[in-house]
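Asks: everything below, folded, please.
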Amino acid sequence: MMKKVIALLGDYYHQEANISPALNHALLKLKNEGEQMEVEYIKAEQLTEKLQEHPDIVVLYKANRLNPTEEKPRYWMCEKLEEKICQYVKQGGSWFVWHSGLSSYENFKKYYEMVQGKFDFHPSEHQHVSYQPTGEVTTIRNQFSMVDEHYFVTCDESNTDVFLRAVSAKGNTVAGWTHAYGMGRVVCLTPAHNKEELVSNEMVDLLAKSLKLSYL
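Replies: Down below sits the predicted model:
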């Protein structure tokens, strides 16, 4: 059965054109493994309508704040949309939060409780980061390293299954986690930032395996 993927990618610091090739490669890898997948790239204003079509997975690589360099913040998510997103997952949808998709959503309480985590900060300079599977989710097995934004996050580890950690000279933090929410599932993944690292073989493999967690 064909799985429908909706992807909402790109923000002030992250260009959709750099992100979408990684997702395309990961979905192609899954297709080659026998999964039937199709993806549709959308804009934020289309999300409400697309949720009504009950996609199998929604991939979010987009910070909530639209104007991070300005003093007065503007956000693309609103309380009405927050409710629709949470309801979509409760009713059996899968919400895949990737990199900047963890940024600036903590003011939306229901959504934050659903995701069980948020972006806190990253060092100003990119780091040599080692991404290390924890063994708690057996489909993620391969450790690898890359020069990346080392995302430090808050994650409610007691209420989710951590499957990846990120370790650099700056410290050790959670980098991937998943849990059920109602009848649906949430998957969160923090790497990667640079165009080159996004399409690396190691990252594409990790992304494909993490996406698979969305429907296991």
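Asks: C-alpha only now, for contacts and for neighbours.
Replies: Noted.
Asks: and the longest helix for the protein?
Replies: Longest helix in the chain, counting residues (DSSP state H): helix 16-32.
Asks: if we go by neighbour counts, what in that one is buried?
Replies: Within helix 16-32, the residues that count as buried by 16 or more other CA atoms under 10 Å are 18, 19, 20, 22, 23, 24, 25, 26, 27, 28, 29, 30.
Asks: can I get those in JSON lines including distance to residue 209?
Replies: Shown next, in JSON lines, are the buried residues of helix 16-32 (distance: CA to CA, whole Å):
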{"residue": "18", "distance to residue 209": "20"}
{"residue": "19", "distance to residue 209": "17"}
{"residue": "20", "distance to residue 209": "17"}
{"residue": "22", "distance to residue 209": "13"}
{"residue": "23", "distance to residue 209": "12"}
{"residue": "24", "distance to residue 209": "14"}
{"residue": "25", "distance to residue 209": "12"}
{"residue": "26", "distance to residue 209": "8"}
{"residue": "27", "distance to residue 209": "10"}
{"residue": "28", "distance to residue 209": "12"}
{"residue": "29", "distance to residue 209": "10"}
{"residue": "30", "distance to residue 209": "8"}
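Asks: sequence B follows; please return its structure for comparison with A:
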Amino acid sequence: MNFRNLDLNLLRVFDAIHAEGSTTQAAARLGLTQPAVSNALNRLRQQLGDPLFERGPSGMEPTPAARRIAPVLSDALRSLERSLGADQEFDPATSTREFRMIVPEALELMLVHPLLKRAAAMPGITFRLLPVNSPGYKEMVMSREADIAIFPGHFNDEAIRSTHVCTLALCIIARAGHPVYGDGEEFTADDFFEAGFVVLGDEIRRSIQFHQESMASGRERRIVLTATRIWSMLHTVA
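Replies: Here you go, the predicted structure:
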């Protein structure tokens, strides 16, 4: 490759795709359309003779060549931005930014206290937690209306970079003397499909692997109430 013939604007596209793991989010970061970013990536692939990024389960994943290029290019671009005064570096101590996070209600108890404790030295920063059943949550992440989403189940969307955060066990809660469960120590598969369930949100339920496997088996549990809050679920089954 002749470096003199390389369109340096394409390197900004490369850097954005590597950072975002998605051509859609790279486009939002650069203020371009997604087709324009895809076209730029194709041109850079031709000029460098390498695929650079390939679609994977968690987004656009860099090839070995792209992984070699990325840190050098990122350092060069950040250095240039600083020298031109174009880089407004994020300073947690002085920032007044609000971080919007889509978080399942069950994780709020685990997340909020350590998050606020860590942010105590950042008095200007605030957080807004949004429920997982927010309408258009994927669009909110892609448009940067939300900064991060923690979502249950397997999330496979090439437009959004994702990673596994934690594993939580599912449990079934039943009142003492329940007509199906009773006071027994075993809850069989037949019991499961006979009992009436209170569940949390259609969107959440559909995303959980257990529900997906249950549907694939050809048997569907009996849902008597779809709730929006965990606390109302506990009160209902008590």
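Asks: need the TM-score from the superposition.
Replies: In this superposition the chains share a TM-score of 0.26, using TM-score structural alignment, normalised by the length of structure 1; 92 aligned residues with a CA RMSD of 5.5 Å.
Asks: name the helices or strands packed onto the longest helix of structure 1?
Replies: Secondary-structure packing of helix 16-32 of structure 1 (3 or more CA pairs under 8 Å, 6 or more residues apart in numbering; DSSP states H and E): strand 3-9, strand 37-41, helix 195-198, helix 201-212.
Asks: for residue 172 of structure 1, which of those is the nearest?
Replies: helix 201-212 (18.7 Å; CA to CA).
Asks: quick one: buried residues of the closest one?
Replies: 203, 204, 205, 206, 207, 208, 209, 210, 211.
Asks: determine the set of other helices and strands touching it.
Replies: helix 16-32, strand 184-189.
Asks: cutoff 10 Å now
Replies: helix 16-32, strand 94-98, strand 127-133, strand 144-148, strand 161-168, strand 171-181, strand 184-189, helix 195-198 (3 or more CA pairs under 10 Å, 6 or more residues apart in numbering; DSSP states H and E).
Asks: could you give the angle of that helix to strand 127-133?
Replies: Angle of helix 201-212 of structure 1 versus strand 127-133, following axes from the mean of the first three to the mean of the last three CA atoms, to 10 degrees, is 40 degrees.
Asks: going along the chain, name the helices of structure 2.
Replies: Using DSSP H, helices in structure 2 cover 9-20, 23-30, 34-48, 64-83, 105-118, 137-142, 189-194, 202-207, 209-216, 230-237.
Asks: distance to residue 224 of structure 2 and mean neighbour count added to the ones you listed, as a markdown table?
Replies: Shown next, in a markdown table, are those (distance: least, CA to CA, whole Å; neighbours: other CA atoms under 10 Å):
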| stretch | distance to residue 224 of structure 2 | mean neighbour count |
| --- | --- | --- |
| helix 9-20 | 41 | 20 |
| helix 23-30 | 39 | 21 |
| helix 34-48 | 43 | 17 |
| helix 64-83 | 51 | 14 |
| helix 105-118 | 21 | 12 |
| helix 137-142 | 26 | 18 |
| helix 189-194 | 12 | 13 |
| helix 202-207 | 13 | 14 |
| helix 209-216 | 16 | 13 |
| helix 230-237 | 11 | 13 |
